[in-house]
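Student: Quick one, what's the 3D model for this:
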Amino acid sequence: MPATRPTRAEPHRAVSALPYLAHYPEALQAQVRAALARGGLAEGLRARYPEAHEVRTDRALYDYVTGLKSRYLRQSEPLSKVAYDPRLHVIRNALGTHTAVSRVQGTRLKAKREIRVASLFKEAPAAFLKMIVVHELAHLKEREHGKAFYALCTHMAPDYHQLEFDLRVWLTVAELPQR
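Tutor: Have a look, this model is predicted:
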């Protein structure tokens, strides 16, 4: 069944395909569809996450990320670059990335760590920016999304799982046509 999105003629018709929520149980997806059909989901998210952030530049993002890193991951490898990336949301639906650029310097192999965050987070609620940054920082210690990875995420942000779910709902609402 193809995905349907509300149109101007059908403002309350629910979205049948929820790409950001595809890995959640169908019962939870049905609740989101029902909330979309009723309307007011965007207002509910704004009420729940009213706090904006001031992290608008790459320098401010670098300072924000390194502040969290020094608080929770002092022993991890240093970051050489942190930046907003306007291309991220389009490519493989990535909202943030972490990379290690390796170079041979003499007889040693040096790796520079970088974190890139999708530019759409310049306008996102502060809690959602923190969730993405926590996720990417966790990859400095744990490469794979496993039990240890999510334990580290919840160490840095105790409400990590709720933030991730709400972020996915926020992205779903953001992609709906504006009425």
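Student: When you work out contacts or count neighbours from here on, use the C-alpha atoms and nothing else.
Tutor: Will do.
Student: Helices of this structure, residue ranges please.
Tutor: Counting by DSSP state H, one finds helices in the chain at the ranges 26-38, 41-48, 58-72, 126-141, 147-156, 160-174.
Student: out of those helices, deepest packed?
Tutor: Per-residue neighbour counts averaged over each of the helices of the chain give the maximum for helix 126-141, namely a mean of 22 (mean count of other CA atoms under 10 Å).
Student: Can you name the residues in contact with stretch 114-134?
Tutor: Residues from elsewhere that reach stretch 114-134 (CA atoms under 8 Å, 6 or more residues apart in numbering): 49-53, 55-56, 65, 68, 79-89, 94-101, 136, 153, 156-157, 160, 163-164, 167.
Student: Check the gap between the closest residue to residue 55 other than its chain neighbours and residue 102 for me.
Tutor: Residue nearest to residue 55 in three dimensions, not counting chain neighbours: residue 61, with 5.6 Å by CA to CA, 6 or more residues apart in numbering. The span separating residue 61 from residue 102 equals 23 Å under the rule CA to CA, to the nearest Å.
Student: now the other sequence, so there's something to compare against:
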Amino acid sequence: MKYLRAYPTELQDKIRALIDQGRLGDYLAQRYGERHAIQSDKALYAYTMALKQAHLKNAPAIDKVLFDNRLDLTHRALGLHTAVSRVQGGKLKAKKEIRVAALFKDAAPQFLQMIVVHELAHLKESDHNKAFYQLCQYMLPDYHQLEFDLRVYLTWRELPDTGLLTER
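Tutor: Below is the predicted model of the structure:
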């Protein structure tokens, strides 16, 4: 259970018990059975900008938001924020980008929202510090629960012979 290593043993034991009983998929389907309708980069950009406008009006502008097929669990990246600097003529131009792992095209809307909120928080706080997580909670009050449940979902995805949640 590599995604849950940082959590207390009693939480890990509860998830392990659900796995042993074959009930983890049912638990996730009950809580997060819906799928969001955001399937294009254009829709993801609009969704991200709406969240930014609602919570971070004074944050730097975002130039690009997209689903990225190259982000995956092997790189330990579910989302990525970047600042690309280029020299054009005599001027230095910086563009901010947010990339979301393509696996979230088929995820529950709460998981997509959690990832987008996480990446938006990096516009103000670059490190995963106390201020960063306070900002995440400001934008999404149940951020910590969703992060835990997302880690449970990722654990479930890697179980042998489970199939994906969308197939249930």
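Student: which of the contacts of stretch 114-134 of structure 1 are buried?
Tutor: Among the contacts of stretch 114-134 of structure 1, those classed as buried by neighbour count (16 or more other CA atoms under 10 Å) are 49, 53, 55, 65, 68, 79, 81-85, 88-89, 95-99, 136, 153, 156-157, 160, 163-164, 167.
Student: give the contact list for residue 82 of structure 2.
Tutor: With CA under 8 Å, 6+ apart, residue 82 of structure 2 has these contacts: 96-98.
Student: Out of these, which comes closest to residue 8 of structure 2?
Tutor: Distance to residue 8 of structure 2, by CA to CA, is smallest for residue 98 among the contacts of residue 82 of structure 2, at 30.9 Å.
Student: aligned partner of the closest one in structure 1?
Tutor: In structure 1, the residue matched to residue 98 of structure 2 (TM-score structural alignment) is residue 115.
Student: With residue 138 of structure 2 instead?
Tutor: Residue correspondence, TM-score structural alignment: residue 138 of structure 2 in this structure matches residue 155 in structure 1.
Student: cool, residue 147 of structure 2 as well?
Tutor: Match for residue 147 of structure 2 (TM-score structural alignment): residue 164.
Student: The residue nearest to the spatial centre of structure 2 and residue 162 of structure 2, how far apart?
Tutor: Relative to the mean C-alpha position of structure 2, the nearest C-alpha, by CA atoms, centre = their mean, is the one of residue 115, at 2.2 Å. From residue 115 of structure 2 across to residue 162 of structure 2, the span is 24 Å (CA to CA).
Student: repeat for residue 134 of structure 2
Tutor: If you measure residue 134 of structure 2 against residue 162 of structure 2 using CA to CA, the figure is 35 Å.
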